[in-house]
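Trainee: sequence first, predicted model second:
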Amino acid sequence: MKRDNKLIIYILMLIITLLWGYAWVLMKDALTYMGPFTFSAFRFGTGAATLLLVVWIMNIGLPPRRYWKHLIVIGLLQTSAVFLLVMYALEFVDAGQSSVLLYSMPMWSSLLAVQFLGEKINPAKLTGLIVGIIGLFTIVGWDMWVGQPLEVIFGQLLIIIAAIAWAISNIYYRRNVSGLSQLQVSAMQMFFGTIGITLAALIAEWGEPIVFNATSIYHVLFTGVLASALAFTVWFFIISKIDMVTATISTLLVPIFGLTFSSLLLGEQLTVGILTGSALIIAGIVIATVAKER
């Protein structure tokens, strides 16, 4: 890949990780205005509507029907499963810690890429993955030792499952629909994913109060248009252009931004366990990536 093209991809990575990092603060604060599933339905409904409008204006058209079953799977994994689990877990887990746990996704993507994409793993890369996994258990384990409530531990486990679901969707995308337009993929998977989230919201949160004001509308619009429609389209573009490990390493910036924004805007405490675990996860992914490039 040419140097100029690499620079563009790195800039795009920085933009989407900033958007996703800040979005964690809004996702947490949105729970004061509506239920977690209801907010997700509004967020991704807005994102899907935005992308479908862009597809229509640009006259791109919908993808061939033979791809729809794959897009449904990606939508259910990346949009429905990930954000139903994450938004529910945010009722028990701090936004900063949640972002660290979800963005353990690169570890799971790397492991799955070895099995399903044929990417080879060497001792240094394996070491990096092990260090990252130790960091993950450090975040969860230290909290357990100091007497965290069971619901917090349950929330942490839900976010880890969400990270694995996202990793699976990355591999599934590369194997089945990477040849499609990124706008088509992002629009259709988000549309199908929104259907799953909306059904969950209707079943679990029907009749619960919803507060619409300037703040809650801002939360929906920012996370729906920028952190979902724009960011996930860019994400599909990135993982279609470069290898999975290099692409996913960029997302480790999100916990850094998420923890920073959560500390500054929500007053969440950066504990020793969170900081140590975060450092280990980042070190593990860096080790794995540097080893691959060499």
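Mentor: Happy to help now that I have it. Numbers count the residues shown, from 1 in each chain.

Trainee: CA atoms for contacts and neighbours, from now on please.
Mentor: Fine.

Trainee: quick one: the helices in this protein, in order.
Mentor: Applying DSSP state H to the chain gives helices spanning 3-30, 36-57, 68-74, 82-89, 95-102, 105-116, 123-145, 150-176, 182-205, 214-221, 231-241, 244-249, 253-261, 272-293.

Trainee: helices or strands next to the shortest one in the packing?
Mentor: What it means is helix 244-249. helix 105-116, helix 272-293 (3 or more Cα pairs under 8 Å, 6 or more residues apart in numbering; DSSP states H and E).

Trainee: using a markdown table, lay out those together with mean neighbour count and distance to residue 14.
Mentor: Shown next, in a markdown table, are the helices and strands packed on helix 244-249 (neighbours: other Cα atoms under 10 Å; distance: least, Cα to Cα, whole Å):
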| stretch | mean neighbour count | distance to residue 14 |
| --- | --- | --- |
| helix 105-116 | 20 | 16 |
| helix 272-293 | 20 | 16 |
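
Trainee: so can I have CSV of those helices showing distance to residue 91?
Mentor: Output for those, formatted as CSV (distance: least, Cα to Cα, whole Å):
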stretch, distance to residue 91
helix 105-116, 21
helix 272-293, 18
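
Trainee: A further structure is provided below for comparison with the first:
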Amino acid sequence: MPLKNSLFLLLAAIIWGIAFVAQSVGMKYVGGFTFSAVRSLIGAAVLLPLIFILGRKEASADSSSSRPTSRKDLIIGGISCGICLCLATNFQQFGIKYTTVGKAGFITACYIVIVPVIGIFLGKKCSKFIWAAVVMALVGLYLLCITDGFSMGKGDLLVLVCAFLFSLHILVIDHFSPKADGVKLSCIQFFTCGILSGIPALLFEHPELSSILKAWQPILYAGIMSCGVAYTLQVIGQKNMNPTVASLILSLESCISVLAGWIILGQQLSIKEFLGCIIMFAAIILAQLPQKNTP
């Protein structure tokens, strides 16, 4: 398993963890659909120059490498990823309104269990090391995120749906990333997510340019870094990688969001939360250990 892929996914998790701060600030000025639509379209626009530059390099190197099936996989994969991303991010955005951040973080990160469970039905196998890492990660996330009694309210259910949708997003990327260019796939998914989020934004939130401009800092971070950079790192990093291990690395987003709140917003971490972070990192290391392939 290439170390470079793991580092790409870790960097994506760091960017997303910090993006929680941007999302919370941005929601003070614009609605959830509006925030999702603008950040996604910015993310897609940021990738266009990169696609143009990489396209010219590929054309000068070898123009015979393009295949008709690649274009089909690229379009279908990008739209499929965009639909999953649109549904997942908006369910999360509105779910956070009705639940605590700690509960939302824990429930969202349940995709680390959902991914391998769904993967079983798709014929994907996981070693005992990975299942042990999943259990450790859940324990760490519980210690890190749950600070009060656990109950399932309206917001919790919305975020639980979000966790299932993020699981599907990871598996869809796992299916299409080896078949299509990662940057182009990421760009198409953002355009799809932005357009789909923009429809309810125009119908129900009636966004104003003045409100969007007031939130320019969090929107630009969420658009350029969280969308344009991090999701592209996810697509590239997941190529030829076990989706369960990928989901474990990406779940570090929860740890980093707490650390970002501590560093940027001055929120203190308890001993229990620090212990949760340590267990989470231990789970990631366990999942990365070399394993013997069993037929």
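Mentor: Received, thanks. This is a predicted model, so every value here is computed, not measured.

Trainee: looking at the helices and strands packed on helix 244-249 of structure 1, which is nearest to residue 135 of structure 1?
Mentor: helix 272-293 (4.0 Å; Cα to Cα).

Trainee: now the angle from that closest one to helix 253-261?
Mentor: 150 degrees (axes from the mean of the first three to the mean of the last three Cα atoms, to 10 degrees).

Trainee: residue 58 of structure 1 maps to what in structure 2?
Mentor: Structural alignment (TM-score structural alignment) places residue 58 of structure 1 against residue 54 in structure 2.

Trainee: to clarify, my last question referred to residue 257 of structure 1.
Mentor: Counting by TM-score structural alignment, the partner of residue 257 of structure 1 is residue 256.

Trainee: nearest residue to its match other than its sequence neighbours?
Mentor: Leaving aside its sequence neighbours, residue 256 of structure 2 sits nearest to residue 17 (Cα to Cα, 6 or more residues apart in numbering; 4.8 Å).

Trainee: most tightly surrounded among the helices of structure 1?
Mentor: helix 95-102 (a mean of 28; mean count of other Cα atoms under 10 Å).

Trainee: quick check: residue 110 of structure 1 touching residue 246?
Mentor: No. If you go by Cα atoms under 8 Å, residue 110 of structure 1 and residue 246 don't touch, sitting 9.6 Å apart.

Trainee: rewinding a little: residue 82 of structure 1: which of the helices and strands packed on helix 244-249 of structure 1 is closest?
Mentor: Nearest of these (Cα to Cα): helix 105-116, 11.0 Å.

Trainee: what about that closest one, how far off from structure 2?
Mentor: Following the fit onto structure 2, the mean deviation recorded for helix 105-116 of structure 1 is 1.9 Å by mean Cα distance after the TM-score superposition for structure 1.

Trainee: packing partners for that helix?
Mentor: helix 123-145, helix 150-176, helix 244-249.

Trainee: and the ones you listed as a markdown table, adding distance to residue 73 of structure 1?
Mentor: Listed next are those as a markdown table, based on distance: least, Cα to Cα, whole Å:
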| stretch | distance to residue 73 of structure 1 |
| --- | --- |
| helix 123-145 | 27 |
| helix 150-176 | 8 |
| helix 244-249 | 19 |
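
Trainee: nearest to residue 10 of structure 1, out of those helices?
Mentor: Comparing these by Cα to Cα, helix 244-249 comes nearest, at 9.5 Å.

Trainee: so which residue is smack in the middle of structure 2?
Mentor: The residue lying closest to the centre of structure 2 (Cα atoms, centre = their mean) is residue 231, at 6.5 Å.

Trainee: hang on, isn't that residue packed against residue 185?
Mentor: No. Counting by Cα under 8 Å, residue 231 of structure 2 does not reach residue 185; the two are 10.1 Å apart.

Trainee: what is the equivalent residue in structure 2 for residue 24 of structure 1?
Mentor: Checking TM-score structural alignment: residue 24 of structure 1 goes with residue 20.

Trainee: how near is that match to residue 274 of structure 2?
Mentor: Counting by Cα to Cα, to the nearest Å, the gap from residue 20 of structure 2 to residue 274 of structure 2 is 19 Å.

Trainee: just residue 86 of structure 2 next, same as before
Mentor: Taken as Cα to Cα, the span from residue 86 of structure 2 to residue 274 of structure 2 is 32 Å.
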